[in-house]
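> coordinates only, sequence not included:
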């Protein structure tokens, strides 16, 4: 058992020595990366001094790649974008710096500038949240407190404007809807009036047509009367009408004796006429003579 204990202690000692050696190696590599990142950040600052923005941006990106846990490189790069009026990129870098910062002061500064970047974009709610995070890490910063109060005021005004615009839009939508309904009602009323006028017009046209036909018939009748000789029309009209005071014969009302008496009277009248004609022939006809000078 004792030999076994000694063997275990030896094994644990070897493992501890290996871990210490690996940690030291990692620390050396990290220290080297941090030094290279600092060198690149200095180059970026020099490029910014020369107003060489592309070279400064490239140097900052290399510094972040060398030391991904560096808060300073992201923070400085955010400041560079902020001075170049690129607030969206600045906000992105400040947010990254706050996430990887390992001290309260670094977190405070990153969140404070993050709030400033949001204010430039008029993202007042995001700015309020950023300033609050900054005060959590440094409650004594009066500048951050002032910026927070300003962000809250701007947010309130923005919400009031949105509510007012929303109400105005709703009122406008309602007015447009009411106007549309009114136009539809007016169109329907105009259509009904037009239909009534059309129906009335058809009735008037039919009445006018009938009146025109009647006037035409009366005109033709007057023309016919004008074409006939005077008195002829009256005579024809008299012939068409039965004479007053003279009874009209009706078939089937005379008895056989009455018919026989009527025939005998007619024969007697014919004989008298014939006798008169014969007497005139015997006397001779009178001849009218004219002198021929």
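That came through fine. None of these values were measured; they are calculated from a predicted model.
> Please make it C-alpha for all contacts and neighbour counts, starting now.
OK.
> Which elements pack onto the helix or strand containing residue 194?
Under DSSP states H and E, the secondary-structure element containing residue 194 is helix 142-227. With contacts defined as 3 or more Cα pairs under 8 Å, 6 or more residues apart in numbering; DSSP states H and E, the secondary structure elements packing on helix 142-227 are helix 124-137.
> and the helix it packs on with helix 142-227, angle?
Comparing the axes of helix 124-137 and helix 142-227 via axes from the mean of the first three to the mean of the last three Cα atoms, to 10 degrees yields an angle of 170 degrees.
> what about helix 124-137, distance to the chain center?
44 Å (Cα atoms, centre = their mean, to the nearest Å).
> And that helix, what's buried?
Of the residues in helix 124-137, 124-135, 137 count as buried by neighbour count, 16 or more other Cα atoms under 10 Å.
> Run a quick neighbour tally on the nearest residue in space to residue 69 that is not next to it in sequence.
In space, residue 69 comes closest to residue 100 once its chain neighbours are excluded; the distance is 6.0 Å by Cα to Cα, 6 or more residues apart in numbering. When neighbours are counted by other Cα atoms under 10 Å, residue 100 registers 16.
> before we go on, here's another structure to hold up against the first:
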């Protein structure tokens, strides 16, 4: 019995020593936390929890707070979630869910933070700070949803305007193409007309000598020459008449035999 009593006393003494060391680490961590030295505070809280097998509620909460202050919001959320999963105390649950909501809110997870605040209020309906945070998160969510709706509306209007501008550009492009085609056709027609007129006024491709032969020769005979030519023609005509007349007279004479 004495030996058993001694062993029990030793165990109790060791537990007491561990508890004292744990409290010292927590107190040291609290001092560092107050001095805003959150990283070293985290290290002391972890030392304290290692001595109590992570069973100390105070050490777990303070560790979660130190992580939150270092903006390690995901780690802080996990730490407070672990506390909520292992505790049945309503006040502990209310505080844990409150801090879970804060961590989620910092990570812009508004819907999840609202759910956490509601769980906190289920365990402590009189917590005004949690109620305020819940209202704030709900307003932020509504603003986010309204902004998204407005953005979608603006995107639709932008797409509509872009389609409208595109259709307008297409119409203008078609009009420009039609105008260009018309101008090209008009130019072709005018070029053809000019070519036809040019061909019409262009002289025939004939031999200049043939053209010269076809053209009437200018009359270069003087008046005196013309009169002399006319007189000559008259004399020739008179001589011809006289010749014919003499021929007739000779013919009227008797035949003369040939001189053999």
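Perfect, I can see it now. Remember, it's a predicted structure, so these values are computed and weren't measured experimentally.
> before we move on, back to that, hmm, the residue nearest to residue 69 of the first structure is touching residue 67, no?
No: Residue 100 of the first structure is not in contact with residue 67 according to Cα atoms under 8 Å; the separation is 11.1 Å.
> Kindly provide the distance from the alignment partner in the second structure of residue 147 of the first structure to residue 117 of the second structure.
Aligning on TM-score structural alignment places residue 147 of the first structure opposite residue 133 in the second structure. In this view, residue 133 of the second structure and residue 117 of the second structure are 7 Å apart by Cα to Cα, to the nearest Å.
> same check, this time on residue 23 of the second structure
With distances taken as Cα to Cα, residue 23 of the second structure is found 31 Å from residue 117 of the second structure.
> for the helix or strand encompassing residue 22 of the first structure, packing partners?
Using DSSP H and E, residue 22 of the first structure sits within helix 2-49. Other elements packing on helix 2-49 of the first structure under the criterion 3+ Cα pairs under 8 Å, 6+ apart are helix 53-66.
> Show residues contacting the helix it packs on.
Applying Cα atoms under 8 Å, 6 or more residues apart in numbering, the contact partners of helix 53-66 of the first structure are 33-34, 36-38, 40-41, 43-48, 70, 73-74, 77.
> Please apply the same query to stretch 232-241 of the first structure.
Residues outside stretch 232-241 of the first structure that contact it (Cα under 8 Å, 6+ apart) are residue 225.
> Repeat that for stretch 111-121 of the first structure.
Contact with stretch 111-121 of the first structure is made by 82, 87-88, 90-91, 94-95, 98, 124, 126-131, 133-134, 144, 151, as judged by Cα under 8 Å, 6+ apart.
> Could you measure from residue 10 of the second structure over to residue 3 of the second structure?
According to Cα to Cα, residue 10 of the second structure and residue 3 of the second structure sit 10 Å apart.
> Of these two, give the one with the bigger neighbour count.
The neighbour comparison of residue 10 of the second structure against residue 3 (other Cα under 10 Å) goes to residue 10, with 12 against 8.
> Now which residue in the second structure aligns to residue 171 of the first structure?
In the second structure, the residue paired with residue 171 of the first structure is residue 157, using TM-score structural alignment.
> hang on, the earlier thing: take the buried residues of helix 124-137 of the first structure and lay them out in a markdown table including distance to residue 272 of the first structure.
Rendered in a markdown table, the data for those read as follows (distance: Cα to Cα, whole Å):
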| residue | distance to residue 272 of the first structure |
| --- | --- |
| 124 | 145 |
| 125 | 145 |
| 126 | 147 |
| 127 | 150 |
| 128 | 150 |
| 129 | 151 |
| 130 | 154 |
| 131 | 155 |
| 132 | 156 |
| 133 | 157 |
| 134 | 160 |
| 135 | 161 |
| 137 | 164 |
